[in-house]
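1. test case, fold it:
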Amino acid sequence: MEDKRGYSHISLKPTIRVQTDFDIPSQNDVEPPEFAKVQAEDYKKSKKLSDEYGKDLILVFERNLIYAFDFFYNSKKIFIPELNPVTIFYSNAIMSKKRLDDFKLKLLEESPSLKDMDKNPDLKLFGDFFQLASNCIFNLQGALESFANIIIPPDYSFIDKNGDVINRPSLSHKLFNTIPKIKEKEFKKHCRRGKFVVENIIKMRNNIVHLKPTKEQTNTKFKNPYRRLIKYNFSDAIKMAREYINFYEPNLIEDCNCGKEYFFDIIVSQKNQ
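-> Purely as a prediction, here's the structure:
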């Protein structure tokens, strides 16, 4: 259930899950063909990974098959479920949001003001806020961009309104021109304000990544983007990114029912002597 602040821990999901209507382990008595046995034995003994055989790895659960990849660790092959990056990025954004609210409040309440000009400024106040704020925005954009790249076929031709090929389409073009054509429905008709919020996520991310000193004739070169970041509505951005993704792939982003919450924090400890 979503908590009162609207950013609950979500479920991470695999890229591919195949659900069955039978108990898979109960089928262990099925004899595999001889060539499959030979391939399996060769794979176990070799130093090759599964894709070198042109094969997929599948982890078997009671009524689920989940695609995975292998990795060499300490000379042994381990198997890792392949997670949908959209859910990882989105989860990271939420996990950043938990503490950035606290850091923002601390920044606003503990910074010097006209009433207490003698207070010593603490550089960590804005630094702590900026770290998690930027992490939240980067991961929201990462969720949206990875979602677009999953939906859009690799050989898709991007065409502008004049019929010309677009060699390097923007993320905004993918989200609000290409995907609506592929899915045959438009998010902006479903939620016009949501389109504005999602586009603002992209704009805010680009402003931070390409942060440049202002051309104004003052010595404070980054005050305007920093002010915008402090004013930014992170809850709205998180909500609308989820709304967009789930509009085209229902329930991809879902609250986890594990009863626990996860969040990033900045831990302070003494250096090793």
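2. going forward, measure contacts between C-alpha atoms and count neighbours the same way
-> Fine.
3. residue boundaries of the helices in the stretch 51-200 of the chain?
-> 85-110, 123-151, 171-173, 179-183, 187-190, 192-209 (DSSP state H, counting those that start in this stretch).
4. how about the longest one: buried residues?
-> This points to helix 123-151. Buried residues in helix 123-151, counted by 16 or more other CA atoms under 10 Å: 125-126, 128-130, 132-145, 147-148, 151.
5. equivalent analysis for the first one, please.
-> Buried residues in helix 85-110, counted by 16+ other CA under 10 Å: 85-101, 103-104, 107.
6. could you check the angle helix 123-151 makes with it?
-> 160 degrees (axes from the mean of the first three to the mean of the last three CA atoms, to 10 degrees).
7. gap between helix 85-110 and the chain center?
-> 13 Å (CA atoms, centre = their mean, to the nearest Å).
8. what do you get for the longest one?
-> Going by CA atoms, centre = their mean, the spacing between the C-alpha centre of helix 123-151 and its chain's C-alpha centre is 8 Å.
9. now for that helix, which elements pack on it?
-> Counting contacts by 3 or more CA pairs under 8 Å, 6 or more residues apart in numbering; DSSP states H and E, helix 123-151 is packed against helix 85-110, helix 192-209, helix 234-248.
10. could you also give me the structure for this next sequence, so I can compare it with the first?
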Amino acid sequence: MQQSNSILKRKHKPVLRKIKIKTLKAFDENRIPTTTRKEVNVPVSSPEQLEDIQQKILEEVSKIPGAFVGLKKKDGPVVLMQAGTSNDTGKHFAFPEINPVLIYFNLALKKIELSQVTKKSFEECPTSDFIRKYHIFVDYFEAASSGVVHLLGAVEAFYNQLLPEDFTVVIDGNEKRKNKLEYISLDIKIQTVLPQVTGKDFPAANPDAWKLILELKTLRNRLTHLKKVKAENLTDYQKLSNDLYNTDFSKYIPAIQNFFDFYEPGLIEEDNET
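-> Prediction:
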């Protein structure tokens, strides 16, 4: 295994390690078509009373098709996800809607950080200790491959979020609607579809970052569509393992952050709280 001293730094600027997981979106109260609207401001004397009132509200809302609950926050109102009822308690649950894009990206950052710690342990382990080195590399492969997959998963999920429900585009003479556009290749998604959806062309504006994203996509595909590549020393996955081991995540993370910022400035915000 080739040695690497890669650390998560780029041009003397530390790479993101953790981001804030914001709710999916706020909504404009004045632009949502409603037939019935009711605001509830409840003077609460105890946590138990608040819990009881909230359960009654959620129970009633669950019976009304098309009804939703909003929560007023300092940065604007948000829609609440309603998670049905618990089989154990029969309670209704609701909370601001999650943004899977940020969860995937943050998970990737965590796994990549873990992979770098594991890599350090691998390099410090004596070469003669084959078995211990094997177990450490298994941990590295798990963390690094998960980081790669979730980095690209965040990109794919973000693309899907940007697609309007009624959007149609012609590709190679064939008309494709949203349900088809969600399953085409990443190259076509970013190079062909997004410029028509947003009026902004990331690959043209950021060719270096786009090249890095395509490199990462190739590695992701090799990991998820695993193929044996027989080497002269009779191993099947030595080339893939070496390439994953020597992946410089410090250049890929900023490229993907740049992609998010290009289409939605402020979406990615570093979380410095411990």
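11. next, format the helices and strands packed on helix 123-151 of the first structure as JSON lines and append distance to Lys260 of the first structure.
-> Below are these laid out as JSON lines (distance: least, CA to CA, whole Å):
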{"stretch": "helix 85-110", "distance to Lys260 of the first structure": "12"}
{"stretch": "helix 192-209", "distance to Lys260 of the first structure": "28"}
{"stretch": "helix 234-248", "distance to Lys260 of the first structure": "19"}
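12. and Lys174 of the first structure, which of those helices is closest to it?
-> helix 192-209 (11.4 Å; CA to CA).
13. tell me the buried residues in that closest one?
-> Gly194, Lys195, Val197, Val198, Glu199, Ile201, Ile202, Met204, Arg205.
14. of the residues you listed, closest to Thr218 of the first structure?
-> Looking across the buried residues of helix 192-209 of the first structure and measuring by CA to CA, the closest to Thr218 of the first structure is Met204, at 23.0 Å.
15. which residue in the second structure lines up with the closest one?
-> Under the alignment (TM-score structural alignment), Met204 of the first structure pairs with Leu219 in the second structure.
16. ok, now how distant is its match from Lys22 of the second structure?
-> 29 Å (CA to CA, to the nearest Å).
17. try Asp172 of the second structure
-> 38 Å.
18. same deal with Val149 of the second structure?
-> Counting by CA to CA, the gap from Val149 of the second structure to Lys22 of the second structure is 21 Å.
19. for Val170 of the second structure, same thing?
-> 34 Å.
20. pick out whichever of these two has more residues nearby.
-> Lys22 (16 against 11; other CA atoms under 10 Å).
21. so who does the residue lying closest to the more buried one once chain neighbours are set aside touch?
-> Leaving aside its sequence neighbours, Lys22 of the second structure sits nearest to Asn99 (CA to CA, 6 or more residues apart in numbering; 6.9 Å). If you count contacts by CA atoms under 8 Å, 6 or more residues apart in numbering, Asn99 of the second structure has them with Ile21, Lys22, Thr23, Leu24.
22. same thing with Phe129 of the first structure?
-> Per CA under 8 Å, 6+ apart, neighbours of Phe129 of the first structure: Leu100, Phe103, Lys104, Leu107.
23. just give me the match in the second structure for it.
-> Per TM-score structural alignment, Phe129 of the first structure is aligned with Tyr140.
24. go on, Leu229 of the first structure?
-> So, by TM-score structural alignment, Leu229 of the first structure is matched to Leu244.
25. quick one: that match from Glu142 of the second structure, how far?
-> Counting by CA to CA - Leu244 of the second structure and Glu142 of the second structure are separated by 11 Å.
26. who's in contact with Glu29 of the second structure?
-> Pro77.
27. mind running it again at 6 Å?
-> Taking CA atoms under 6 Å, 6 or more residues apart in numbering, we find Glu29 of the second structure in contact with no residue.
28. state the distance from it to Thr23 of the second structure.
-> From Glu29 of the second structure over to Thr23 of the second structure (counting by CA to CA), the distance is 17 Å.
29. next one: Val42 of the second structure
-> 24 Å.
30. what of Leu181 of the second structure?
-> 25 Å.
31. between the two, which one's more packed in?
-> When neighbours are counted by other CA under 10 Å, Leu181 of the second structure and Thr23 differ, and Leu181 comes out ahead with 20 against 16.
32. please name the nearest non-neighbouring residue to that one.
-> Lys189 (7.3 Å).
33. residue contacts, the residue positioned nearest the centre of the first structure?
-> Centroid-nearest residue in the first structure, with CA atoms, centre = their mean: Phe89, separated by 1.3 Å. Applying CA under 6 Å, 6+ apart to Phe89 of the first structure gives the contacts Asn139, Gly142, Ala143.
34. got a list of what the counterpart of the last one in the second structure touches?
-> Looking back up the chat, that one is Ala143 of the first structure. Aligned counterpart of Ala143 of the first structure in the second structure: Ala154 (TM-score structural alignment). Counting by CA under 6 Å, 6+ apart, Ala154 of the second structure makes contact with Val101, Tyr104, Phe105.
35. check contacts around the last one.
-> Residues touching Phe105 of the second structure, when contacts are defined by CA under 6 Å, 6+ apart, comprise Leu151, Ala154.
36. one more time with 10 Å, if that's ok
-> Residues near Phe105 of the second structure by CA atoms under 10 Å, 6 or more residues apart in numbering: 17-19, 21, 111, 147-155, 253, 256-257, 268.
37. what's it aligned with over in the first structure?
-> By TM-score structural alignment, Phe105 of the second structure lines up with Tyr90.
38. how close does its match get to Ala133 of the first structure?
-> Counting by CA to CA, the gap from Tyr90 of the first structure to Ala133 of the first structure is 14 Å.
39. do the same with Ile230 of the first structure
-> Applying CA to CA to Ile230 of the first structure and Ala133 of the first structure gives a distance of 9 Å.
40. what is in contact with these two at once?
-> Lys104.
41. count of residues packed around Asn206 of the second structure?
-> There are 14 residues near Asn206 of the second structure, going by other CA under 10 Å.
42. quick one on the thing from earlier: need the buried residues of helix 192-209 of the first structure in CSV with distance to Phe187 of the first structure, can you?
-> Below are the buried residues of helix 192-209 of the first structure laid out as CSV (distance: CA to CA, whole Å):
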residue, distance to Phe187 of the first structure
Gly194, 8
Lys195, 7
Val197, 12
Val198, 11
Glu199, 12
Ile201, 16
Ile202, 16
Met204, 20
Arg205, 21
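43. quick one: which of these is nearest Lys119 of the first structure?
-> Using CA to CA, those come closest to Lys119 of the first structure at Met204, 31.4 Å.
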